[in-house]
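1. One predicted model, sequence on top.
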Amino acid sequence: MKMSIGQTIEIIYLDKAGKITQRKIEVNGIRDGRIRVTCLITGAPRVFLTVSILSWMLVAKKQHA
């Protein structure tokens, strides 16, 4: 499965300090080894290096009844 713009995903990544972190994000753009996202916890824009993402999975969107 390939990561795509507009997807909501959950990532596990290694930050610059060597700390492993997990968060839910919405993908806004993918280019040159960088992923531009909106963090769904803080609402803040972020940029992640693809090489620092250890794992990711698609978050299922909730279905409305």
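-> Good, I have the coordinates.

2. use CA for all of it now, contacts and neighbours both
-> OK.

3. need the next SSE after the longest strand seen in the chain, C-terminal direction.
-> Longest strand of the chain, by residue count under DSSP state E: strand 20-31. Using DSSP states H and E, the helix or strand that follows strand 20-31 towards the C-terminus is strand 34-39.

4. Below is structure B, check it against A:
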Amino acid sequence: MRDTVLKRAAKTGRPVEIIYMDEKGKITQRRIRIRALREDLVEAYCFERKGIRRFKRSNILAAREPE
């Protein structure tokens, strides 16, 4: 499900909400617009941090399209 949402968001350019765990184990919710989707990495504009960020796909715990 998570990968399906990420692939669809990358294809359409629409924002997606993710739950992400960083390297220290801190969990955050982010709204992102995907720029590049790689096998192990997601490069995206993060609306909360107001900049380009890279997220490890394995650390994305959940993804959904915003309502």
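-> Structure's in. What do you need? As the structure is a prediction and not an experimental result, all values here were calculated from the model.

5. TM-score for these two?
-> Between these two chains, after superposing, the TM-score reads 0.81 (TM-score structural alignment, normalised by the length of structure 1); 60 aligned residues with a Cα RMSD of 1.3 Å.

6. Which residues does the longest strand of structure 1 contact?
-> Residues external to strand 20-31 of structure 1 that are found in contact with it (Cα atoms under 8 Å, 6 or more residues apart in numbering): 4-15, 35-41.

7. What are the buried residues along it?
-> Under the neighbour-count criterion of 16 or more other Cα atoms under 10 Å, strand 20-31 of structure 1 has Lys24, Ile25, Glu26, Val27, Asn28, Ile30 buried.

8. try stretch 53-67 of structure 2
-> Neighbour count says stretch 53-67 of structure 2 has Phe55, Lys56, Arg57, Asn59, Ile60, Ala63, Arg64 buried, by 16+ other Cα under 10 Å.

9. How far off centre is that stretch?
-> Its chain's average C-alpha position is 3 Å from that of stretch 53-67 of structure 2, according to Cα atoms, centre = their mean, to the nearest Å.

10. Leaving out the residues flanking it, which one is nearest to Val47 of structure 1?
-> Computed as Cα to Cα, 6 or more residues apart in numbering, the closest residue to Val47 of structure 1 that is not its neighbour in sequence is Arg36, at 4.6 Å.

11. Please read the previous query as pertaining to Pro15 of structure 2.
-> Arg33 (4.5 Å).

12. What distance do you get for that neighbour to Gly25 of structure 2?
-> Noted for Arg33 of structure 2: a distance of 23 Å to Gly25 of structure 2, by Cα to Cα, to the nearest Å.

13. Arg35 of structure 2 maps to what in structure 1?
-> When structure 1 is aligned by TM-score structural alignment, the residue opposite Arg35 of structure 2 is Asn28.
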